[in-house]
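**Student:** coords below, sequence missing:
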């Protein structure tokens, strides 16, 4: 069993309250360095890429560099995902540590919060980080995420401000109408700097009225490990509803070989959602369409 990446939640603290994210159910928690190091050898047979995110923002950690050092020590590459709010408070050497292969910045976080910074302060910091990468750090990618597209163009005003700033900084035309009309997925702004588009999505919830079968990349391309050690089948189960086991109590090998995990894998092969949360998840429907 091989995964493209394992989402390991080094912290579930993000410091913001984006309206598109569900309220956090679990207590605020940061994974201790000793536990993090204990887990890393167990991940080696399954992946070479760690994403420091399920819920939470890794840039809230003052000692993030220590986690990156350990990841590098055990031969992993790391993806960092951030709202961008803490970019100015994080050393550039940490953002582009040798272990970091990609920095994901969620640009749609700004206008979904009441932040004590102006739009220009926010985006200018993002652009400064992009410039530093282009000048001094050729290895990592920067993925600027704008996952707020919808059929009614509800965020058109905010996106227009973003496009103006990005177009000017990167000297790249961004046609708002074309992006919406043609459902553009990504635009290259510079070498290894991409602007990535997607739609708003509904986080899976047991309270959802949605119900469907289908397939999913959970337990196929990735798994998640929450800050408290709980292993979950996908990166959208931030509450640990599908608790496959806890690495404080057992091994990852045992968890992945468990009946519950195997039943999910077999179910997805047959386009069947075994777990209740999976039935309620509408995000999986986009994957099912690719198999038709």
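**Tutor:** Everything's here; your move. Computed from a predicted model, the values in this text were never measured in an experiment.
**Student:** okay, CA-based contacts and neighbour counts for the rest of this
**Tutor:** Noted.
**Student:** residues touching residue 262, list them.
**Tutor:** Residue 262 makes contact with residue 256 under the criterion C-alpha atoms under 8 Å, 6 or more residues apart in numbering.
**Student:** likewise for residue 170?
**Tutor:** For residue 170, the contacting residues are 189, 190, by C-alpha under 8 Å, 6+ apart.
**Student:** any idea how far residue 158 is from it?
**Tutor:** 18 Å (C-alpha to C-alpha, to the nearest Å).
**Student:** now swap in residue 217 and tell me
**Tutor:** 32 Å.
**Student:** the two: which is more packed in?
**Tutor:** More crowded of residue 217 and residue 158, by other C-alpha atoms under 10 Å: residue 217, with 16 against 13.
**Student:** identify the residue spatially nearest to residue 243, adjacent ones excluded.
**Tutor:** residue 232 (5.6 Å; C-alpha to C-alpha, 6 or more residues apart in numbering).
**Student:** okay, pairing it with this:
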């Protein structure tokens, strides 16, 4: 298991006062050096990734540009999941409001959550390049990922 922390490139300067002490805690890299890299190792299985800036998903605004994304549509439930501090499991970190939550680790084992009908359906459709959830249809992250 790996821990991948992400920060958008456009926020490095804006939040340097918060990021610099964080980096100093891990004693791995300076903020100036971080700006020229895509990723830095914080510890054995922990990384800080610099992500190209994108617009966060919204349930209210459909993103027609998502038709440019190719299969698989998303890494959610394929290579990653998100777990909120209260134990709620979701397909990815873009769901800040937990609108696509599955269950809570405090009540249900992770293997059961990942085998649930809802999570299996979402994953199966992502593997086909299809989207079930409205939030996913509005997400611009696939566009950023495929611009690399």
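**Tutor:** Arrived safely. It should be emphasised that the depicted structure is a prediction, and the values quoted were computed from it without experimental measurement.
**Student:** put one on top of the other, what's the TM-score?
**Tutor:** Between these two chains, after superposing, the TM-score reads 0.67 (TM-score structural alignment, normalised by the length of the second structure); 132 aligned residues with a C-alpha RMSD of 3.7 Å.
**Student:** re the thing from before, how many residues are close by the residue nearest to residue 243 of the first structure?
**Tutor:** Other residues near residue 232 of the first structure come to 27 when the count uses other C-alpha under 10 Å.
**Student:** residue 42 of the second structure too?
**Tutor:** Residue 42 of the second structure: 18 neighbours (other C-alpha under 10 Å).
**Student:** so what's the residue nearest in space to the middle of the second structure up against?
**Tutor:** In the second structure, the centroid-proximal residue (C-alpha atoms, centre = their mean) is residue 93; its distance is 4.0 Å. Residue 93 of the second structure is in contact with 81, 82, 83, counting by C-alpha under 8 Å, 6+ apart.
**Student:** for residue 141 of the second structure, see how far away the first one is.
**Tutor:** Noted for residue 81 of the second structure: a distance of 15 Å to residue 141 of the second structure, by C-alpha to C-alpha.
**Student:** the two - which one has more neighbours?
**Tutor:** The residue with more neighbours, out of residue 81 of the second structure and residue 141, is residue 141; 21 against 14, by other C-alpha under 10 Å.
**Student:** wait, the more buried one touches residue 54, no?
**Tutor:** Yes: counting by C-alpha atoms under 8 Å, residue 141 of the second structure touches residue 54, with 6.4 Å between them.
**Student:** so which residues of the stretch 1-150 of the first structure form strands?
**Tutor:** 5-8, 49-51, 77-82, 100-106, 141-149 (DSSP state E, counting those that start in this stretch).
**Student:** elements contacting whichever helix in the first structure runs longest?
**Tutor:** Ordering each helix of the first structure by length in residues (DSSP state H) puts helix 119-136 first. For helix 119-136 of the first structure, the packing partners by 3 or more C-alpha pairs under 8 Å, 6 or more residues apart in numbering; DSSP states H and E come out as helix 156-170.
**Student:** and the next helix or strand past the helix it packs on?
**Tutor:** helix 176-182 (DSSP states H and E).
**Student:** how many neighbours does residue 123 of the second structure have?
**Tutor:** Neighbours of residue 123 of the second structure under the rule other C-alpha under 10 Å: 24.
**Student:** residue 74 of the second structure maps to what in the first structure?
**Tutor:** Under the alignment (TM-score structural alignment), residue 74 of the second structure pairs with residue 216 of the first structure.
**Student:** residue 282 is in contact with that match, correct?
**Tutor:** No: using C-alpha under 8 Å, residue 216 of the first structure makes no contact with residue 282, being 10.6 Å away.
**Student:** higher neighbour count, these two?
**Tutor:** Shown here are residue 216 of the first structure and residue 282; by other C-alpha under 10 Å, residue 216 has more neighbours (26 against 21).
**Student:** sec struct for the more buried one, please.
**Tutor:** coil (DSSP: H, G, I helix; E, B strand; the rest coil).
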